[in-house]
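*Asks:* I'd like to go over a predicted model; first the sequence, then the structure.
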Amino acid sequence: MPTRSLVLIALFTAIIVVLGLVPPIMVGLFPVPIHAQSLGVLLAGVVLGARGGALTVLLLFVLVAVGLPVLSGGRGGLAVFLSPTAGYLVGFLPTAFVTGWLATRFAKSTTTSWKLVAGFFLAGTIGVVIDHVFGIAWLAYAAGLTLSEAIIGNLIFVPGDLAKAAIAAYVGLLITRNFGKSARIG
């Protein structure tokens, strides 16, 4: 893999880690906080493509697994992968991959800015849905909630995650317009 690709993967992993420094917001009795790191996952997918986004998240998983406190709230270690929020964390991988795959397709097929940003937003929104499916499924199991309780509790995250998809779409547009598709990996 070229050095440039490795640097971009490390850079976007660092962006996700830095977004973890934003203090998480706990929502009532629901065990999942509102955090900014999913924005970094969407950015990695939109900007780097499927392969680059997925590799970025895999590097994040390695950092978490070795115990570095790189997740929001200063969490890290293998126990995080068994916590009630683990589904959202594990969902980062397919989220980055699918968002990147779709964003690459949109970038190849359109030339107008509004279509490109709309395509990137759609890619990010589908990525958000994927992350929520993983998160809700695991949360219901790990926290002993019914599926409907987990879905209802999850609704609080939808407006913020749509805003994150919009931010990722806009940043993706800026990068694509200023640097072309050269940031995509693979």
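*Replies:* Great, that's in hand. All values reported here derive from a predicted model rather than from experimental measurement.

*Asks:* going forward, measure contacts and count neighbours with C-alpha atoms only.
*Replies:* Noted.

*Asks:* which strand is the longest one in the chain?
*Replies:* Longest strand of the chain, by residue count under DSSP state E: strand 30-34.

*Asks:* and that one, which residues are buried?
*Replies:* Under the neighbour-count criterion of 16 or more other CA atoms under 10 Å, strand 30-34 has Val32, Pro33, Ile34 buried.

*Asks:* Give me the distance between that strand and the centre of its chain.
*Replies:* Centroid displacement of strand 30-34 relative to its chain, using CA atoms, centre = their mean, to the nearest Å, is 16 Å.

*Asks:* Next SSE downstream of that strand?
*Replies:* Remark: after strand 30-34, the chain's next helix or strand is helix 37-65, criterion DSSP states H and E.

*Asks:* how distant is that next one from the center of its chain?
*Replies:* Centre-to-centre, helix 37-65 and its host chain are 7 Å apart (CA atoms, centre = their mean).

*Asks:* mind listing what's buried in that helix?
*Replies:* Neighbour counts over helix 37-65 (16+ other CA under 10 Å) mark 37-61, 63-65 as buried.

*Asks:* wait, Leu78 sits on Val64?
*Replies:* Yes: using CA atoms under 8 Å, Leu78 is in contact with Val64, at 7.1 Å.

*Asks:* this is the other structure I want to compare:
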Amino acid sequence: MERSVTLIAMFAALIAALGLIPQFTLAFGVPITAQTLGVMLCGTVLGAWRGTLAVLLFLALVALGLPLLAGGRGGLGVFTSPTVGFLIGWPIAAFAAGLFMHLFRQIPVGLAAGIASVLGGIVVLYVFGIAGLMVVLDKTALEATALVSAFIPGDLIKAVLAGFITQGLARARPDALLSRA
């Protein structure tokens, strides 16, 4: 129990630390950040439930006003911005990535983590991101999907990184990979 709480807090801190990497904001107001890499790693390393809890802890701290999102953003106002769909989707994306890691436990860790990151951290997350853009920016599904497609190359790079990082962690400390336990 104590170990789980520590890891959940550490991965929430990892997401916050990845927010310090400079962001690139697209013309329609949604930033490209490294924080989704942290969300992917929450699922691939901690597993579905612990990964979800780490992301929820991070989002609770953001809601309390801590400026932990990329660009120093925080507070309840970020939950009314164009990024709201992505923020709501983060815990579900972490859960999905962790679930896919568990389902793919028969294939090598790095490959499983890469696939889990694409399915959870991109496909599942984009469903929420598109819905958020449709509501906040009053876009059609097609328009919102076109806007979100700008994220695909960067997110694929993050998914590959998540695969390599998870594989490296599995080699260095196999017992630390809770998604396969």
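*Replies:* Looks like it arrived, so ask away. Model, not experiment: these values are computed from the prediction.

*Asks:* Next, please give the residue ranges for the helices of the second structure.
*Replies:* Using DSSP state H, the helices of the second structure run over 2-18, 35-41, 48-63, 84-103, 109-118, 125-136, 141-148, 152-172.

*Asks:* Export the ones you listed as a markdown table, with columns for distance to Leu26 of the second structure.
*Replies:* As requested, the helices of the second structure are exported to a markdown table (distance: least, CA to CA, whole Å):
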| stretch | distance to Leu26 of the second structure |
| --- | --- |
| helix 2-18 | 18 |
| helix 35-41 | 16 |
| helix 48-63 | 22 |
| helix 84-103 | 14 |
| helix 109-118 | 21 |
| helix 125-136 | 13 |
| helix 141-148 | 9 |
| helix 152-172 | 13 |
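
*Asks:* Those: which one's closest to Ala181 of the second structure?
*Replies:* Nearest to Ala181 of the second structure among the helices of the second structure is helix 84-103; the distance by CA to CA comes to 8.2 Å.

*Asks:* so where in the first structure does the closest one end up aligned?
*Replies:* Aligned using TM-score structural alignment, helix 84-103 of the second structure spans residues 86-105 in the first structure.

*Asks:* what residues does that stretch touch?
*Replies:* 38, 41-42, 44-54, 57-58, 80-81, 119-120, 123-124, 126-128, 130-139, 184 (CA atoms under 8 Å, 6 or more residues apart in numbering).

*Asks:* Give me the distance between the residue mapped onto Ala168 of the first structure from the second structure and Gly71 of the second structure.
*Replies:* Alignment note: Ala168 of the first structure maps to Ala162 in the second structure; criterion TM-score structural alignment. In this view, Ala162 of the second structure and Gly71 of the second structure are 22 Å apart by CA to CA, to the nearest Å.

*Asks:* Same drill for these two, tell me which one is more crowded.
*Replies:* Neighbours per residue, other CA atoms under 10 Å: of Ala162 of the second structure and Gly71, the larger number sits with Ala162, 31 against 16.

*Asks:* Just the buried positions in stretch 164-184 of the first structure, please.
*Replies:* 164-173, 175-176, 181, 183-184.

*Asks:* Show me the two of these that sit farthest apart.
*Replies:* Using CA to CA, those span at most 21.2 Å, a distance reached by Lys164 and Lys181.

*Asks:* so what's the match of Ala168 of the first structure up against?
*Replies:* Counting by CA under 8 Å, 6+ apart, Ala162 of the second structure touches Leu37, Met40, Leu41, Thr44, Ala113, Gly114, Ser117.
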